[in-house]
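Trainee: how would this look folded up:
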Amino acid sequence: MRSSDDIAIRRVVVWWRRLAVMTRKDLLQLFRDIPLMGFLVYSFTFSVYVTGNGLQTQLRNAGLLVYDADRSASSRELIHRFHAPYFRVDGELVRPEEGFERLDQGGSMLVLDIPARFHESLAAGEPVALQLLVDTTNAPQGLSAAGYATRIVRQFDLEAAITTIGLAAAPSTDLPMIVSDHRVWYNQDQNETWFESISHLLRMITIFAMLLPAAALVREKERGTVEQLLVSPLTPLQIMLPKVLAMTLVILGATAVALFGVMLPVFGVPIRGSIILFFSLTALFVVATAGMGVFAATITRNQAQVGMMTLLVVAPMLLLSGITTPLEAMPDWVQYLMALSPLRYFIEIAHGILLKGTGLDVFWKQVLAMAGLGGSLFGFGMWRFRRQFR
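Mentor: You can find the predicted model right below:
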């Protein structure tokens, strides 16, 4: 009985020793790949900084041109309300036809046309038609600018109407009004760099979680060493698992550099939840995505094909999983399709831990879904690997 136990223990020790040796080998091979390591370092440092610091989706300093045919106190007051941070008055036009010409040339996004007798019509309580030309070449920014401009004009019109009917001097308590009291949670300053830097970090984790294991396996195929490994005492699992483990360790290290070297000191991104939980679930996501990398490696012959396959698979994941556009704004069939993407659940988990401080009691369903998908994808990749080299 003791001898059988000793044999079982020795087998376990040998299995783990082989795993450690193969993991060390794959780490050394990756570190010797200077171009890939350079791309990795750039993606988790400078790229995160540039994206978080330079990519802004909110409206800021939209150029406004004004044609003021009235030149009254009311028109000047209205123009004065178009100020920073949303608008920037680029100047006044001499002719109303200049508005189209300047929009065609670019540089300004809006043209406000104030007609003659603007002040007189307001004082008399008569309707006034203002013209607002908006360049919607960049549709989200253009529509946002039009919305802010419409809000400014409506507020100005409301105040002018109150003044006209003689309610300006009345106590505010005598006027019926709706008070809108809103509270901003988790990001009180509405700092967009927090969201953009975290989102870009998730993009890089996704790309390299698929690219690195696939590149490691294809590198073995290019050099002809994968056949040598298969005729060795190693099992297919002992060949593939060290590659996934090694690349997971590298990605976790790169994530730590991005988080503690760029996002925390430069952008002030908070870490409100458990950092251990974040890295544990990041490792789970990397393993889940690595299954797709293993599958990609079985249908490609060189590293150039791996890069193209990674782009083909990862690009739809990044666009449709909710990083760029809210998942709720997509068609129903896209939402159902993205239920098969581990990234969909990892986005909610990462933002929840870092920005909201939530834990497993909140997103345990997402963790189970990601783990189930990860096991299925990795199992499918292993099946393809065994079938190819059987």
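
Trainee: Only C-alpha atoms from now on, for both contacts and neighbour counts.
Mentor: OK.

Trainee: helices or strands next to the helix or strand where residue 197 lies in the packing?
Mentor: Element membership for residue 197, per DSSP states H and E: helix 192-223. Applying 3 or more Cα pairs under 8 Å, 6 or more residues apart in numbering; DSSP states H and E, we find helix 192-223 packed against helix 34-44, helix 46-54, helix 225-230, helix 236-258, helix 275-298, helix 303-320, helix 342-351.

Trainee: Would you do the same for the sequence below? I want to compare the two.
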Amino acid sequence: MSNVASRATPKLAESRPLTFVDHVKNVYHLIIKELRSIRADPVMLVLVIYSFSISVNTVATGAVTEASNLSVGIVDEDGSALSRQIAESLKLPTFQPPVQITASDIDPMMDKGKLLFVVEIPPNFEADVRAQRKTGVQVNVDATAVAQAGNGASYLRTAIANEIRRFISGKDDSTAAPVNLVVRAAFNPNLKTAWFSAMTQVINQITMLTVILTGAALIREREQGTVEHLLVMPIVAPEIMVAKMIANGLVILVAATLSLQFVVHWWIGAPINGSLLLFIAGAAIYALVVAALGIMLGTLATTMGQFGLLAIPVLMVTQLLSGSSTPMESMPVWLQYTVQTVSPTPHFVSFAQAVLFRGADITLVWRELAAMAVIGAVYYAVAQARFRRVIFGG
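Mentor: Just a heads-up that it's a prediction; the model follows:
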């Protein structure tokens, strides 16, 4: 007994304040613990993989607003050169090759969904056009596909008008105008919605999953009682917080990078114009900021159900007012200033779009990075105060 006591006494005497190296070691070991906890949760892993792969592709390609590959039927009751010229002008990729049908086939084929548009050219159409008599072309539209029907009808009307104008002028080109207006679309020449939607979805998933993973990790430890094990260890509250923020942010950052490269760039075909390393650096800052938000929400809830009910409205408001779905300029001025002051998401959306779409460098986006860092410092201070009070009771 005396030997045991004599050996225990020096250990107590060796107790000393933790150094910076000790803090780093504690954070490292806590990060490893958090990564093992994430690996042991297959449901969460499946959610992360699905959100950055199938979900990104589905949102990008499943909600296409531009008109393409539209099915068109032609009821040609004139049989003239002009009517054939109109039919030949409807080409891919906007329109499928037109199908010649009769007037009696219009309702059955549109009821079955085989045709989105039907163009009816009346008898003596070319003769009326040559004689400058009043005539018309009827376009039947299946408006159940609202986006395609609206845009497609506009394209169809423009194509028919251009062919009639060419026919009247007797030239291949339309009549000369005093001003030649040329529109060139930068960064997305074909105006593909999928390119924009895919990158926007990756940005939204970073926000949502970082908050969910970080907050869920804290709630799970409180529900399972493992947080009490941490209280008896020689660690401090900031070490636990930083470890959770880094571990969960690292998982999301790796998933987002792989999603950009393999899903957005290779699968969907969207180009990445800027530096991927610069985006990763900015995304790392943002992930730490929203991880602090997740911990703060985790300290306000005691169960996973409460955390979910609390996180849903916060995430919805954050994403809807971030500028990713609707332009910031469409919001009231006071709301723009408010959102940009209290939320890091508008700054990250602006940063990500500038880097990924326009190829911006650090000299153009440093303000967004600085704004995220400042807001993140405030989030971290509030989250740490809540964490100390709720977990450590101090």
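
Trainee: What's the average distance for the helix holding residue 197 of structure 1 when superposed on structure 2?
Mentor: For helix 192-223 of structure 1, the mean deviation from structure 2 after alignment is 1.6 Å (mean Cα distance after the TM-score superposition for structure 1).

Trainee: one step back: kindly reformat the helices and strands packed on helix 192-223 of structure 1 as JSON lines containing mean neighbour count.
Mentor: Output for those, formatted as JSON lines (neighbours: other Cα atoms under 10 Å):
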{"stretch": "helix 34-44", "mean neighbour count": "15"}
{"stretch": "helix 46-54", "mean neighbour count": "17"}
{"stretch": "helix 225-230", "mean neighbour count": "14"}
{"stretch": "helix 236-258", "mean neighbour count": "20"}
{"stretch": "helix 275-298", "mean neighbour count": "22"}
{"stretch": "helix 303-320", "mean neighbour count": "17"}
{"stretch": "helix 342-351", "mean neighbour count": "22"}
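
Trainee: Dump these to a markdown table, plus distance to residue 105 of structure 1.
Mentor: A markdown table is the format used below for those (distance: least, Cα to Cα, whole Å):
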| stretch | distance to residue 105 of structure 1 |
| --- | --- |
| helix 34-44 | 36 |
| helix 46-54 | 24 |
| helix 225-230 | 59 |
| helix 236-258 | 40 |
| helix 275-298 | 46 |
| helix 303-320 | 31 |
| helix 342-351 | 40 |
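
Trainee: any idea how far the helix holding residue 197 of structure 1 is from the chain center?
Mentor: 14 Å (Cα atoms, centre = their mean, to the nearest Å).

Trainee: Just the buried positions in it, please.
Mentor: 192-219, 221 (16 or more other Cα atoms under 10 Å).

Trainee: Repeat that for stretch 23-30 of structure 2.
Mentor: 26-28, 30.

Trainee: do stretch 360-373 of structure 1 as well
Mentor: Result for stretch 360-373 of structure 1 [16+ other Cα under 10 Å]: buried residues 363, 366-367, 369-371, 373.

Trainee: In structure 2, what range does it match?
Mentor: Per the alignment by TM-score structural alignment, stretch 360-373 of structure 1 matches residues 362-375 in structure 2.

Trainee: so how far does the matching stretch sit from its counterpart in structure 1?
Mentor: Looks like 2.3 Å for stretch 362-375 of structure 2 (mean Cα distance after the TM-score superposition for structure 1).
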